[in-house]
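Q: Just a sequence and a predicted model for now, questions to come.
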Amino acid sequence: MSIGAFLARVLLLIIVVIWTVPTFGLLISSFRDKDQLAISGWWNALQNVQENQAGRTGVATAQQELDGQFVISGNVFSEGSTQSVASFGGGFVPGEITDYEPGTVVELEDGTTFRLDADGTYEYASTEPFELDRGLRFFYVANIPPYFSLDNYEEVLTSEGFAQSFINTFTVTIPATIIPIVVAAFAAYAFAWMEFPGRRFLFVIVVGLLVVPLQMSLIPLLRFYNTVGATFDFAAKSYPGIWLAHTGFGLPLAVYLLRNYIGGLPRELIESAKIDGASHFQIFTRLVLPLSVPALASFGIFQFLWVWNDLLVALVFLGKQADQIVMTSKLRELLGSRGDNWEVLTSSAFVSILVPLIVFYSLQRYFVRGLLAGSVKGG
């Protein structure tokens, strides 16, 4: 193996690792407990996590007299908890939170004693009866062992309206993928094999539309929809409206890819069909379309992924009713207006990519062939 080939493989391996590590971390985080997600990174998922917590003693009505002492006891952890106490201190206990080890009996200035064990059990003892209307606060460092569950996925999948939003996403994505493919295929054939005035100029305009930012066209397009919607009944806040919007945004790339691919087909094949008396429509449907499956599949993957993961266009062109809200908008609602439930992003990311992964791996055999053939040679 040459040095160049070895370096190329090493570079490829580095790129793969850099690309994969964040996804791997997101996958691990999706199974972690919400509290652990908030205080440690995914690389600490197999380690005990330490967290500062606060507890309170019971009140006077909870005291018991044992061996001539009055004792208030309890446990800072809930039943079945696997946490343990690493140290304690602070609050009504003198010192810092790390000053005392579990099981240490701390003598207070008023003659009372306090002890906190590793399992969370505490005893607050005095020779005189307690007169506490409210428990006294103390602090401790808790060891939290690793915990993995499907709670994050359950929260997403069982949330109200999620199933309907999943169906709505299919309702948007499937037509918004098929329509631009059909339109672009006809246009690409015309640009590649039909002679008409201004063909090259029109194709340059189509390619130029690739650089138009989607965000700049949303408001003008929305106003246009609102203007003509009363007449044609496909205004914004409807499925036809968002289908046409995604079609318009996807057509430039579709026409560019398909035109280059179709233009690269053997000229002899097209001319033989013309000699046999085939019309352009017959050539397109019987020859060009079957030979263009790789290019069609390549663009189909791009368009499906784009529409499936879209949030901005859906927010503009669809309403917030249960029968219209798409999955990305639903997950945004679960996140909360202030991002309080950000941990659902870890599980929702993998829920949302399940369908695109199935589509990609189903069509991947056409993907590279379609892109290479459409980018190397033009008609």
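A: The structure has been received and is ready for your questions.

Q: Could you use CA atoms for every contact and neighbour count after this?
A: Fine.

Q: Now do the residue of the chain positioned farthest from its centre against S126, distance only.
A: For the chain, the residue at maximal distance from the C-alpha centroid (CA atoms, centre = their mean) is G68, at 61.2 Å. As judged by CA to CA, to the nearest Å, G68 and S126 stand 9 Å apart.

Q: After whichever helix in the chain runs longest, heading C-terminal, what element do we hit next?
A: Counting by DSSP state H, the longest helix found in the chain is helix 162-193. Per DSSP states H and E, the first helix or strand lying C-terminal to helix 162-193 is helix 199-208.

Q: Please work out which residues outside that next one touch it.
A: The contact list for helix 199-208, computed with CA atoms under 8 Å, 6 or more residues apart in numbering, reads F191, P252, L253, V255, Y256.

Q: The fourth one reaches A188, doesn't it?
A: Yes: contact criterion CA atoms under 8 Å: V255 and A188 qualify, at 5.3 Å.

Q: more crowded one of those two?
A: The residue with more neighbours, out of V255 and A188, is V255; 25 against 22, by other CA atoms under 10 Å.

Q: Would you double-check that that one falls in a helix?
A: Yes: the assignment for V255 by DSSP: H, G, I helix; E, B strand; the rest coil puts it in a helix.

Q: A further structure is provided below for comparison with the first:
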Amino acid sequence: MAKIAGKKSGLVWAVHLSVAALVVLWLLPTAGLFISSFRTADQIATSGWWSSLFSQEQNLVLRTAAPSTQRQEGNLWVIEGNLLSEGGASAEAEISTWGTTSRAISEYEPGATAPMGDSARVTVQENGDYRLESDVELTGTRGDRIFVTAELPPEFTLDNYETVLFSGSTTDSMAKAFFNTLTVTIPATVIPIVIAAFAAYALAWMEFPGRALLIAAVVALLVVPLQLALIPLLRLHLSIGIGKGYLGVWLAHTGFGLPLAIYLLRNYMVGLPRDIIECAKVDGATDFQIFTRIILPLSFPALASFAIFQFLWTWNDLLVAKVFLIDATGETTVMTNQIVELLGTRGGNWEILATAAFVSIAVPLLVFFFMQRYLVRGLLAGSVKGG
């Protein structure tokens, strides 16, 4: 035994390594989503998010100013400007090579002069400054294309969040969907907790006929698939006039969440000290007073653990919202459904999709990190204790 004391078994190290690997696997895509939400479409298309903190070489298609800006200098018609600033690139970018056709985008070095048609020529400098000269007056409505390879510094933007949260377009705006999701999630979390707390106390501490059968029914309902009850429940809601609205989806989430809530809370309450309950009854406390003043404060870890689960499940739900919250006008669209719509309308705009997805997971992350200390305590107590 002396040789073993102070040493950790190999299983402990395996557990630690497994947890570390799971944390890394979870953090990497989340960090990539967060960083991508601040990048432009060109940056996402040309490089991975892991290289966003370093300067990157990118191929850009830029244009000179329109012929309407030309001025005459002697016998020449001249257009001057900066390709990078006019193209929206960073002022710190540097051009390494450039060209006048897509087949030869690296034909010229900075400072070289290239022909542009029969009577014009252009000179491009490393900082993006250019001078376009022509022997005849330039015509047209748009400038000439210049293909450049530039070293771009790290650049981040809040434009994606402005587009997602404040765009007036129904398919782009996540602000309304955000508040719609809160409207669904908060009542759908509070209602089952309130009902389950009363039911759990009754099943744990009150004697009445059929209690064991009710407990068995609650356990049996835990294994009933959600999809099995969707259509019958929707028909019931439609028959009583609460289908396709907030009330219907609240009651649906309440019904689907109650078995787990009652099971966890009942098992937790059974494990509370019996002496406290009996002393309160001897002092003349009613069941309601015992429940509100003793049981609820002591059961806060279990209540918080279920609240986390119910909130995360309801917030990330798509199936129940699709079935019980149908709205062709988009007035009650939740965030998960809004992201599905973005996949159809913005399938190629990965910067918009990344921003919308991160907005969707931000609130669950905050809820989890603020209440996670109660999660393990509530789950362990509600899982291993019983009576």
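A: Looks like it arrived, so ask away. What you see is a predicted model, and the numbers here were worked out from it, not measured in a lab.

Q: Need the TM-score between these chains.
A: With the length set by TM-score structural alignment, normalised by the length of structure 1, the two chains reach a TM-score of 0.79; 371 aligned residues with a CA RMSD of 3.7 Å.

Q: Let me know the distance separating the residue farthest from the centre of structure 1 from R369 of structure 1.
A: Separation of G68 of structure 1 from R369 of structure 1 (CA to CA): 87 Å.

Q: Then T121 of structure 1?
A: Noted for T121 of structure 1: a distance of 66 Å to R369 of structure 1, by CA to CA.

Q: can you check L315 of structure 1 too?
A: Remark: distance between L315 of structure 1 and R369 of structure 1 (CA to CA) = 35 Å.

Q: burial measure for the aligned residue in structure 2 for I181 of structure 1, as a count.
A: Applying TM-score structural alignment, one finds that I181 of structure 1 aligns to I193 in structure 2. With neighbours defined by other CA under 10 Å, the count for I193 of structure 2 comes to 23.

Q: Next: K377 of structure 1.
A: For K377 of structure 1, using other CA under 10 Å, the count is 13.

Q: For it, which non-adjacent residue is closest in space?
A: Once flanking residues are discounted, K377 of structure 1 sits nearest to G264: 5.8 Å by CA to CA, 6 or more residues apart in numbering.

Q: distance from the helix or strand harbouring A349 of structure 1 to structure 2 after superposition?
A: Assigned by DSSP H and E, A349 of structure 1 falls within helix 344-352. By mean CA distance after the TM-score superposition for structure 1, the fitted helix 344-352 of structure 1 averages 4.0 Å away from its aligned residues in structure 2.

Q: what's the angle from that helix to helix 162-193?
A: With axes from the mean of the first three to the mean of the last three CA atoms, to 10 degrees applied, the angle from helix 344-352 of structure 1 to helix 162-193 works out at 60 degrees.

Q: Whichever helix or strand comes after helix 344-352 of structure 1 packs against which elements?
A: With elements assigned by DSSP H and E, the helix or strand that comes after helix 344-352 of structure 1 is helix 354-376. Judged by 3 or more CA pairs under 8 Å, 6 or more residues apart in numbering; DSSP states H and E, helix 354-376 of structure 1 is in contact with helix 239-263, helix 293-308.

Q: out of these, nearest to F162 of structure 1?
A: Among those, helix 293-308 comes nearest to F162 of structure 1, with 14.8 Å by CA to CA.

Q: Give me the next element, helix or strand, following the closest one.
A: Per DSSP H and E, the first helix or strand lying C-terminal to helix 293-308 of structure 1 is helix 312-317.

Q: List just the one of the helices and strands packed on helix 354-376 of structure 1 that sits closest to I353 of structure 1.
A: Across those, closest to I353 of structure 1 is helix 293-308 (CA to CA), at 8.9 Å.

Q: what does A373 of structure 1 align to in structure 2?
A: In structure 2, the residue paired with A373 of structure 1 according to TM-score structural alignment is A381.

Q: Could I get the contacting residues of that match?
A: The contact partners of A381 of structure 2, by CA under 8 Å, 6+ apart, come to N267, Y268, G271, A302.

Q: buried ones in the longest helix of structure 1?
A: Going by neighbour count (16 or more other CA atoms under 10 Å), the buried part of helix 162-193 of structure 1 is 162, 164-170, 172-181, 184-193.

Q: what's the answer for stretch 274-285 of structure 1, then?
A: For stretch 274-285 of structure 1, by 16+ other CA under 10 Å, it's H280, I283, F284.

Q: closest to S81 of structure 1 among the residues you listed?
A: Using CA to CA, F284 comes nearest to S81 of structure 1 of the buried residues of stretch 274-285 of structure 1, at 68.1 Å.

Q: Grab the nearest non-local neighbour of the closest one.
A: That would be Y189: by CA to CA, 6+ apart, it lies 7.2 Å from F284 of structure 1.

Q: just K322 of structure 2 next, same as before
A: Using CA to CA, 6+ apart and skipping residues adjacent in sequence, the residue nearest K322 of structure 2 is N337, 7.6 Å away.
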